[in-house]
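Asks: Provided below for reference: sequence and predicted model.
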Amino acid sequence: MAACSRMRAALLGSAAFLFPIQSLAQDTLLAPIIVESKREVATDTAAPVTTIDQREIDDRQAGTIAELIDSVPGVTLMNGSTPSGSGINIRGFGANGTYGTDGMVLIQVDGATQGAEELYRLGTQLYTDPALYKEVEVGRGTVGSFEYGSGVIGGRVQLRTKDASDFTGGVPGWAGRQTLEFGSNGDGITSSSILAWQPTEDLEFLGQYVWRDQDRQDDGDGNWTGGEAFTLRSALLKGKYTFGAAKDQAVTLSWNDSDTPERDVPYDMMGLGAGSFGNVDRDVKMQTAILLYEWDPASALIDLEANLSRSRQKIDSTYILGSSPNDQGMALGDADHDTTTTKLTVKNTARFAAGGDHTLRTGFEVIDRDRVSASSAPGGTDKRFALFAVDDVEIGRWTISPSLRYETQKLETSEAAIGTFGTEFDNDALMGGISARYAFDNGVAVFASVAHTELLPILDDYTAAGLANGWMNQSQAARSWELGASYGGGDLFAAGDAFAIKGNLYRTDIRDMTTYSGIEQVEMKGLELEAAYSLESGFYTDLNLNITEGDQFVTAQGDWNYWSNAAADRLRLTVGQRFGDELDLSWEAVANARFDRVNPTTFMGVTTPGVETPGGVVHNIRASYTPQSGVLAGTELRLGVENLFDRDYRPRLATRDAAGRNIKFTIAKAF
């Protein structure tokens, strides 16, 4: 009840904060407002989406993709300071203590779907370097997901790699950038080398190599956090050719490759097995190849993209004899995992007027996922075909966005049939939703949406229990509702100031649950708030808030209790000052509420209370200096201090302590 009261109070407070602004604004239609802060608030859409651009990527000095996006409301990390044993949780779904993902969070690189399904205690398996990317878009919930995939219940993470023209400015010639970064906690060192060449205005090439090395990190008390040392090597090769009489066609070819060698490390990267699984030598490799064709002629009805991608994740593991009691972890330790996903996405955007101004995106996808059999993961193929349509219709001040996705699936397992159930299964699902947004003429907008999606079965359900329960032919259905408001305006409290705020209230219900043993249904609800304010003097502030709670229906008990993967309430506040284009200073506070919605546990007839997670505040400071003239022109210097006061804590959902104070220094030079 306390959590419900907090949510209602926060919702009423945010609504009271939003709508009185209506009287302050002018009665004429406002031009787009740009707030000069760390991050833009997406007030122009009903979708709960946050974009992290190149400036913020550089500013955050993240060592992993997980660390890069944990500042987004609704996103919570399970660990996160290392690629191994970490995971991403969005709105209570995604990573958990057993698997790095539950299939309800979609991760894509330039449109290519990444990762495998339920690999036991290995984390999210997103072994790629944040330095390769110029933009990350995080969409929370199901709204806005149907042109990207099915079963997106928690949310989606879409990463976009750098282009040569980002450095050449579209002008023929050579350009480059060398970056060195150092971290005090774990003696981290990173080198990123970029070379861009544009021989003509129509042809461009980019090559990038990133080497990141980090030793074991200490927590705030000076003890090892439990995360292993790692070396991550990543490379990106990318070329683009623009052609046609009107230069309206383009072909892009890219190759993204990352590998991580690990020697004599625990098989269980979550740190929950107390050494019972033993140690392994492990090599993790991720490869993504993409061929993109674009055609945008002088026609409002044609804006075509065809994206053919192939992503492969290969994990070779060798068990170290004698590292577990009676070598009981040998079967898991010697399991090699190899998953390849080939996907063709063809999408067209048509713009026309018919009872309103339409932006209609239609397309189809052909997906073929092939997984080699391992002792802990059934092998086989997952072949899918999908049709989708999303239409943004502007009618006066209204924007109505209906969306549909129809997806068929054929599962074929390479495992021997269990009993008489067979090895081939066919499924399909019709999904969709609709959102509506009304924009007043003073910067205020209100919106609402409803969406239904289905998570189709996966190969991991091919077990005796899964077959007996019919899981290979059972989708997990989720329905979500959202309600929110936004405001964007300027000259409110001082001449030249800018302010943006957006709040989303959501509820997600999942039924026919098969991913979590013994759980039939899950209900999640929450409030997400994003705000940004800036002055012409260079002062800025950003704020985001996440309040959430969840419940699960337990089959054995025939009753509801707390959802075990819900995150703690969190408030993040950044205050900064820019001095022209050269100096940027900021302070960030991250406050996590105490999490006490935990279930008691019973073992051998003895019931004990659940373990609560204490609340607290972590402080980070950042400074960047970019000289505009003189001998240092083209050089960027950054200093960041994470966990400034060296606090010892373990975040909610994490399986190991957070890193203590970490001083990071970055120097980058463009040439």
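Replies: Thanks, I have the structure now.

Asks: going forward, measure contacts between C-alpha atoms and count neighbours the same way
Replies: OK.

Asks: so where do the strands sit in the stretch 551-671 of the chain?
Replies: 559-562, 570-579, 583-592, 601-603, 606-608, 616-625, 635-642, 662-670 (DSSP state E, counting those that start in this stretch).

Asks: before we move on, which element is the most centrally placed residue in the chain in?
Replies: Nearest to the geometric centre of the chain sits residue 157, at 3.3 Å (CA atoms, centre = their mean). Using DSSP states H and E, residue 157 sits within strand 155-161.

Asks: surely the residue nearest to the centre of the chain is in contact with residue 136?
Replies: Yes: counting by CA atoms under 8 Å, residue 157 touches residue 136, with 7.0 Å between them.

Asks: give me the distance from the strand holding residue 157 to the chain's centre.
Replies: What separates the centre of strand 155-161 from the centre of its chain is 6 Å, taken as CA atoms, centre = their mean, to the nearest Å.

Asks: next one for the comparison:
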Amino acid sequence: MTFRTTRARLCASTAALITVGVASGAFAQDPTEDYLGEIVLGEGKRAVQTDTAIPVTVVDQDEIEDRQAGTIAELIDTVPGVTLVNGTTAAGSGINIRGYGANSTYGTDGKVLVQIDGATKGSEELYRIGSQLYTDPFLYREIEVLRGTVGSFEYGSGVFGGVVRLETIDARDLTRGELGFVGRQTLDFSTNGNGLASSTTLAWQPDEQFEVLFNYTRRQLGVRTDGDGNQINPDAGDIDDPSGLLKARYTFGAGNDQFVEFSYTKTQQEQFDVPYDQFGTTPFGNVDRYIENEVATLRYNYNPGDVAWLNVTAELLYSDELVESEAINGPNALLDADNRYRTTTFRVKNEALFSTGAIDHELRTGIEFIQRERSDATAGSAPGGTKDALAFYAVDEMQIGDRWTITPALRYENQTITQDPLNGNAKYDKDALMGGVSARYAFGNGWAVFGSASYTENLPIIDDLDDAVFIGQSEQGRSYEIGVAYDSVDVFRSGDSLAFKVNYYNDHLTDLTTYVGRPATETVTAVDREGIELEAAYAMENGYYIDANAHISKGTAYRENSLTAPVGDWYQNPQDNLRLTLGRKFSDELDLSWEVEAAKRYDEGGTVSPGFGVHNLRATYVPQNGVLEGSTIRFGVENLFDKTYQPRLSTRNATGRTFKVTLSTTF
């Protein structure tokens, strides 16, 4: 499919999706901000990142609160290219980006990278269990989603789908830099499943050098129902998830040019007599399950204001993910398997600003030492072992005059996988050099064009220890992107603002080892995917705003690396979809919005996923004076018309109509 035909499909699909959404009577969602340079145009739900060639979306704290989401996955499902696999609970949900990531067999396929405060999370191929992103939205101030490969080299290798980066809340988010003590209490209620969440945050800043924050969140949720009133996964039982965050920062040195920061998060979950298969596709039997997720980070930064080439950060990061299972009806090798990942990372990175003639550089370099330990889960379902990796990266963002920005990036990674001593003493070494380049040209009138080319390798994983071929084989991916962006003010009338970004991508993956036997009768070793992503925001001076994003794509799978023998359509192809938000803000006090999510019918290769349209209503009231000053009241209705539908890639129906109320006060 050429770029011209893809663009034509975008126009046709957008019109069709709007028709589906309005005619079906149902509704959706939205998010953003930025990491590589922030442009905030208008006053809608999300800002479009028009000043970078990287396809990036940022969900800021205002939007995290506005979304009233119960899981991290639900916070990012309106980012173009992001599809959820059973997004209602953390344990059974997964994140899929551009057709890679979670699927009905694994909570992830290793091609979507997740980081919390810089610490890498997630399993490699954890069988029939969700994404392992067990944590609560109340703990976070910002979520950044980088789609595709080109912006990933600072964070890891093998990123074919994208990167999800989460940053926890800081004390200064509450204190606003003022000395003293600030607290925030939030209560969240939802009707579908009788959900209840309580979040208590305490922040203290005794002086300008020291700040500390503590958060405790507890979320309870019963069994939800779909639009027909049928229970969704009734055997899973109730969810009771406590989460906590402790974070402190001490600033010191000449001109406060240094700081030391520590953060620790922990989330727990217990389930009793629930199916081992969290996707609900195969009746293996029931288990008692205990899940624990911990992240600890220690960070030091030195940034002397008079030395532009020095802004160095040293980080020690630790992640511990534990899933314990115990079979209900006696011993069972699969059901009794405990899965545990412990990842330790030491990273030193620097950001240097300098000029060479007419070129201004922002050079980001780093070195990482990574050790991942996977406990042996018995029965060969999840072989244990250790992966030791050493990585270097360099990303040079070069500004040439006022028009050109060219950013080459390189990453070298070497790893050694060592078998668990219980099973042997085999060792396997592998390394790879990967990288890419992006370019952006700004015309000076609000318009810009951009493009990129990148190559990455997904090095062998611990899961491949039992396969003599796969343990020595890297998965390889090449990606090309091209797009156009526009941002300006006073476009149609005085005081308005318009920003949009359209991005076309074309991926080719080869030497794949992840998808053996999927589909069941085939071995998929190569995949071609292409698509278009659209983000747009328009706002007027009187408070009205429109936010929109869309994603259309297609993909083809091949066997034995033969591009002349396609298996058929890629079984993880998402539905084409459109999300639209219409709203109005009445100063800083009241925000009312209506959202629609529309998905086009998918019927490629004999697989049918019906189209749907779902509608949501949201209202946020922030009193500016009186006894309620300092409080926020949020009201939402999701799936307004109680539609029954099952998004493509999910194994269960989505949640029916849900009323949500959130009360928050700062003291």
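Replies: Good, I have the coordinates. Here the structure is a predicted model, which is why all the values come from computation and not from measurement.

Asks: counterpart of the residue nearest to the centre of structure 1 in structure 2?
Replies: Mapped onto structure 2 by TM-score structural alignment, residue 157 of structure 1 lines up with residue 164.

Asks: who's in contact with its match?
Replies: With contact taken as CA atoms under 8 Å, 6 or more residues apart in numbering, residue 164 of structure 2 is in contact with 112, 113, 114, 115, 143, 144, 145, 146.

Asks: structure 1: which residue goes with the first one?
Replies: Under the alignment defined by TM-score structural alignment, residue 112 of structure 2 corresponds to residue 105 in structure 1.

Asks: list the contacts of its match.
Replies: With the criterion set at CA under 8 Å, 6+ apart, residue 105 of structure 1 makes contact with 89, 90, 93, 94, 152, 153, 154, 155, 156, 157.

Asks: quick one: list the elements packing against the longest helix seen in structure 2.
Replies: In structure 2, with assignment by DSSP state H, the single longest helix is helix 3-24. The contact analysis (3 or more CA pairs under 8 Å, 6 or more residues apart in numbering; DSSP states H and E) places helix 3-24 of structure 2 against strand 524-539, strand 544-559, strand 577-586, strand 590-599, strand 612-621.

Asks: change it to 6 Å
Replies: strand 612-621 (3 or more CA pairs under 6 Å, 6 or more residues apart in numbering; DSSP states H and E).

Asks: surely residue 620 of structure 2 meets residue 591?
Replies: Yes: counting by CA atoms under 6 Å, residue 591 is a contact partner of residue 620 of structure 2 at 5.1 Å.

Asks: give the contact list for the residue nearest to residue 239 of structure 2 when sequence neighbours are not counted.
Replies: Spatially, and ignoring its direct neighbours in sequence, residue 239 of structure 2 is nearest to residue 221 (5.0 Å; CA to CA, 6 or more residues apart in numbering). Shown in contact with residue 221 of structure 2 (CA atoms under 6 Å, 6 or more residues apart in numbering): 193, 195, 238, 239.

Asks: go on, residue 665 of structure 2?
Replies: 184, 185, 630, 631.

Asks: now do residue 327 of structure 2
Replies: Taking CA under 6 Å, 6+ apart, we find residue 327 of structure 2 in contact with 287, 335, 336.
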